[in-house]
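Q: I'll drop the sequence and a predicted model, then ask my questions.
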Amino acid sequence: MDEQIRVGITGVGGLGTDLGRGFEHVEGATVAAVADVDAGNRAAAAEALGVPVADRYESHEAMLAGADLDAVVVATPHTLHYEQVVAAMERGLHVLCEKPLCTDVGHARDLVERDDASERVLMVGYQRHLSPVYATARERVEAGDGPNYVTAEVTQDWIEAQRDAWRGDPDRSGGGQLYDTGSHLVDAVLWVTGLTPVAVNARMVFDDDAERVDKQAALNVEFAEGAVASLAVSGDTPRTREHLHVWDDEGAVYVEGEGWSRRELSVLDADGTVTVPGTDDWEWESKPAAFVECIREGREPPATARDALAVTAVTEAAYESARTGDTVDVDSSP
């Protein structure tokens, strides 16, 4: 494919516009249309991205029907993802969908099946797959005999900002902090370790009486390979910090950082010796760049529908466990 890749973006109130700006730095790609139910968001994004008035749409469906597109970006509230991704795939378009891919395990399985039957790219916006720090950690884990113990945590000042926004509305978000930033943490654990989750026991602090919007979550995850993991997600803390520690018989690999950009890598040998590779010049590839590269080269995206299915399966089991007090089985098979 040598011609310009024309991209439409659905949901431009925040992240969608940021992704659109990312395409400005990708050779051979252009944002050709935008869609958003909010007229102000739509106009502001279109002006920022140079989209003509004729290619600004009030709905995803109208954009798919009216615009000449090769690919779409879905950056809408989580519970809208499934139907919007299906609609785009049925028109033969490549799709970059922000995380989580969907909030229902059955829907996630359906998208895996559709993806398997399609020659188009379906990429999920789990950007840690594009981080050389996380990728190097994954390579270190793959070179060993398999993890036996994992801890991971992310903290963020989330609930106060999101309580009255769509992320605080479970009908649109699918849940709370675990389905938002926590989704990245669950994905990082599963992708870096390559482990198969089989059961989850979770406890949560909910922000609502209906127990749908969590602001704190603690998950103990069991894996088919015999390993265990402890995950903590907080949306009610003053600083953004993240860590992932993966232990095996040969030592451990640590990924740690503060804020949303840099992450540091440490490798521990079996005798406790710590090595810290220099990572100052390690750059993350952008999601738009990776997406376009996959389209042009016809290759599998960094984060796939199968990756997303496993995350949704763990997340849904965690919510069930937190509400019932039971350990809940996880089936992440397609």
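A: Yep, that arrived.

Q: contacts and neighbour counts: CA atoms only from here.
A: OK.

Q: can you list the residues that contact stretch 283-294?
A: 5, 19, 22-23, 25-26, 29, 96, 121, 123, 125, 127, 130-132, 300-302 (Cα atoms under 8 Å, 6 or more residues apart in numbering).

Q: May I see the buried residues of that stretch?
A: 286-292, 294 (16 or more other Cα atoms under 10 Å).

Q: Now do the longest strand seen in the chain: which elements does it pack against?
A: Ranked by number of residues, the top strand in the chain under DSSP state E is strand 236-248. On a contact count with 3 or more Cα pairs under 8 Å, 6 or more residues apart in numbering; DSSP states H and E, strand 236-248 meets strand 149-157, helix 181-193, strand 251-258.

Q: Sketch out the helices for this structure, chain order is fine.
A: Counting by DSSP state H, the chain has helices at residues 15-23, 39-49, 60-66, 81-90, 105-116, 132-142, 159-162, 170-173, 181-193, 287-297, 305-324.

Q: For Asp249, see how far away the residue of the chain most remote from its centre is.
A: Largest separation from the mean C-alpha position in the chain: Asp271, at 35.1 Å (Cα atoms, centre = their mean). From Asp271 across to Asp249, the span is 11 Å (Cα to Cα, to the nearest Å).

Q: Could you pull up the residues touching Gln127?
A: Contact analysis of Gln127 by Cα under 8 Å, 6+ apart lists 286-287, 303.

Q: try Asp68
A: 6, 32.

Q: Same check on Arg263?
A: Arg263 is in contact with 133, 255-257, counting by Cα under 8 Å, 6+ apart.

Q: got another, please set it beside the one above:
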Amino acid sequence: MEKQAHAPTRVGIVGLGYIGTVVGEGFVQHPDGDVVAVCDVDTDRLDTVGDRFSIASTHRYRKYESMLEDAPLDAVLVGTPHTVHYEQVVAAMDRGLAVYCDKPLAVDLEHAKALVARDAHADEPTLMVGYQRHLQAAFRHARARYRDREPTWVAASITQDWVADSAGTWRLEPSLSGGGFLADTGSHVLDGVCWTTGLEPESVRASMDFHDDEQRIDRRAHLDVRFANGATGTFSFLGDAPAVREHIHIWDDEGAVYLEGKEWGSRRMFEIERDSGEHHPYIDPRAEQSRAAAFLETVREGTEPPATARDALTVTALTQAAYESARAGERIDVDLEV
């Protein structure tokens, strides 16, 4: 029997910065996707990306509310500043549209909880969060190790010349970013560790150096995390280093998994044995699914997305507890209860 053809998923993009254009390009190039509308407050960017994606002038919007009301959509890509994610995700879901939202899903803990509660209803549209480590072969291989064993200690770090890269952008404006390097790039590392291991953070003690006098934009953060199973972990984030490097050690009773990489390419992984030997499994990053492809498959098949609202809640809860801890100078419990 021949498979029935299905119409491409019609996608509207809100926010035409890096995520909107890079992930948006994935939708443009995929046979199951069709970008039919774009939205941005910057008219020059709107015209540039609109021309690049061959969007009709009538489907180029400066207000996302107008796009949601007028454009013929099945799904929305939210690639806007962090603090407006929640209202835009809710507006799209209220119209029955599937949503791909860049990380973090929300910077407000109650907003993150509300989206988890909503996402739990079977009749709600798909909600996928942009944590691409869930799609990377190295992290997926490491995750398989922890189906039947528990980590005991984690050490993770990432560096980036983030402060300089963010100069003149909304990322250094707290009312739009909702935080600094931890809330932005650091979000990926917190998610990668928690998703790979299944660990749930229970409390955190943090220290930070801030870029701004109001102590809202961190340039360096160090987190001492205790997990519910008794494991502990240290996380270090430096946002004014010369280059991007990521290093993650996950130890258990049999040895460790080590994940590392540079810039924004696929990560590598090897296993450390009890006798200090090393095993390098064959991992082919060419088989990795793009974020756009994974989202379109999830929408088409009606399956759970690779990165869920619940995954995102863990990151938001730990991040907000870390900021509170750094400012208060004491250990803070991580609230994951919905």
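A: Structure received. In this text, all values refer to a predicted model and were calculated from it rather than measured experimentally.

Q: Would you give the TM-score for this superposition?
A: The TM-score (TM-score structural alignment, normalised by the length of the first structure) is 0.97; 333 aligned residues with a Cα RMSD of 1.1 Å.

Q: circling back to that earlier point, among the contacts of Gln127 of the first structure, pick out the one closest to Thr10 of the first structure, please.
A: Set against Thr10 of the first structure, the nearest of the contacts of Gln127 of the first structure by Cα to Cα is Lys287 (15.6 Å).

Q: Show me what that closest one aligns to in the second structure.
A: Under the alignment by TM-score structural alignment, Lys287 of the first structure pairs with Arg291 in the second structure.

Q: so how far is Ala317 of the second structure from the nearest residue to Val338 of the second structure once chain neighbours are set aside?
A: Once flanking residues are discounted, Val338 of the second structure sits nearest to Lys113: 5.6 Å by Cα to Cα, 6 or more residues apart in numbering. From Lys113 of the second structure across to Ala317 of the second structure, the span is 9 Å (Cα to Cα).

Q: which bit of the second structure covers stretch 314-327 of the first structure?
A: Going by TM-score structural alignment: stretch 314-327 of the first structure matches residues 318-331.

Q: quick one: buried residues of that stretch?
A: 318-326, 331.

Q: Same question for stretch 92-111 of the second structure.
A: In stretch 92-111 of the second structure, counting by 16+ other Cα under 10 Å, buried: 92-93, 96-109, 111.

Q: Pull the contacting residues for His247 of the second structure.
A: Applying Cα under 8 Å, 6+ apart to His247 of the second structure gives the contacts 156-158, 258-261.

Q: Residues touching stretch 224-238 of the second structure, excluding its own?
A: Residues outside stretch 224-238 of the second structure that contact it (Cα under 8 Å, 6+ apart): 151-160, 181-182, 186, 199-206, 219-223.

Q: same deal with stretch 251-258 of the first structure?
A: Counting by Cα under 8 Å, 6+ apart, 133-134, 137, 140-141, 239-247, 263-272 sit against stretch 251-258 of the first structure.

Q: 6 Å instead?
A: 240-246, 263-270 (Cα atoms under 6 Å, 6 or more residues apart in numbering).

Q: Quick one: buried ones out of those residues?
A: 240-246, 263-268.

Q: now, the most widely separated pair of the residues you listed?
A: Thr240 and Leu268 (24.6 Å).

Q: For the counterpart of Val205 of the first structure in the second structure, which non-adjacent residue is closest in space?
A: Aligned by TM-score structural alignment, Val205 of the first structure pairs with Asp209 of the second structure. For Asp209 of the second structure, ignoring the flanking residues on the chain, the nearest one in space by Cα to Cα, 6+ apart is Arg220 at 5.1 Å.

Q: for that neighbour, what are its contacts?
A: Contacts of Arg220 of the second structure (Cα under 6 Å, 6+ apart): 208-209, 237-239.

Q: how close does it get to Ala156 of the second structure?
A: The gap separating Arg220 of the second structure from Ala156 of the second structure is 14 Å, by Cα to Cα.

Q: that older thread, and the buried ones among the contacts of stretch 251-258 of the first structure as CSV, adding distance to Ser332 of the first structure?
A: Shown next, in CSV, are these (distance: Cα to Cα, whole Å):
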residue, distance to Ser332 of the first structure
Thr240, 29
Arg241, 28
Glu242, 25
His243, 24
Leu244, 22
His245, 23
Val246, 21
Arg263, 28
Glu264, 30
Leu265, 29
Ser266, 30
Val267, 30
Leu268, 31
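
Q: sorry, back to before: kindly state which of the helices of the first structure is positioned closest to Glu211 of the first structure.
A: Proximity to Glu211 of the first structure, assessed across the helices of the first structure by Cα to Cα, is greatest for helix 305-324 (7.3 Å).

Q: Check the mean deviation of that closest one from the second structure.
A: Taken over the aligned residues, the distance from helix 305-324 of the first structure to the second structure averages 0.3 Å (mean Cα distance after the TM-score superposition for the first structure).

Q: helices and strands around that helix, which ones?
A: On a contact count with 3 or more Cα pairs under 6 Å, 6 or more residues apart in numbering; DSSP states H and E, helix 305-324 of the first structure meets helix 105-116, strand 197-206.

Q: Would you tell me which one of these is buried the most?
A: The highest mean neighbour count among these, using mean count of other Cα atoms under 10 Å, belongs to strand 197-206: a mean of 22.

Q: Please list the outside residues in contact with that one.
A: 213-224, 318, 321-322, 327-330.

Q: Any of the residues you listed buried? List them.
A: Buried among the contacts of strand 197-206 of the first structure by 16+ other Cα under 10 Å: 213-223, 318, 321-322, 327-330.

Q: Out of those, list just those in strands.
A: 214-223, 328-329.

Q: and of those, the nearest to Ala48 of the first structure?
A: Looking across these and measuring by Cα to Cα, the closest to Ala48 of the first structure is Lys215, at 33.5 Å.

Q: Which residue in the second structure aligns with that closest one?
A: Using TM-score structural alignment, Lys215 of the first structure sits opposite Arg219 in the second structure.

Q: wait, what's in contact with the residue nearest to that match when sequence neighbours are not counted?
A: Using Cα to Cα, 6+ apart and skipping residues adjacent in sequence, the residue nearest Arg219 of the second structure is Gly239, 4.8 Å away. By Cα under 6 Å, 6+ apart, the residues touching Gly239 of the second structure are 159-163, 181, 219-220.
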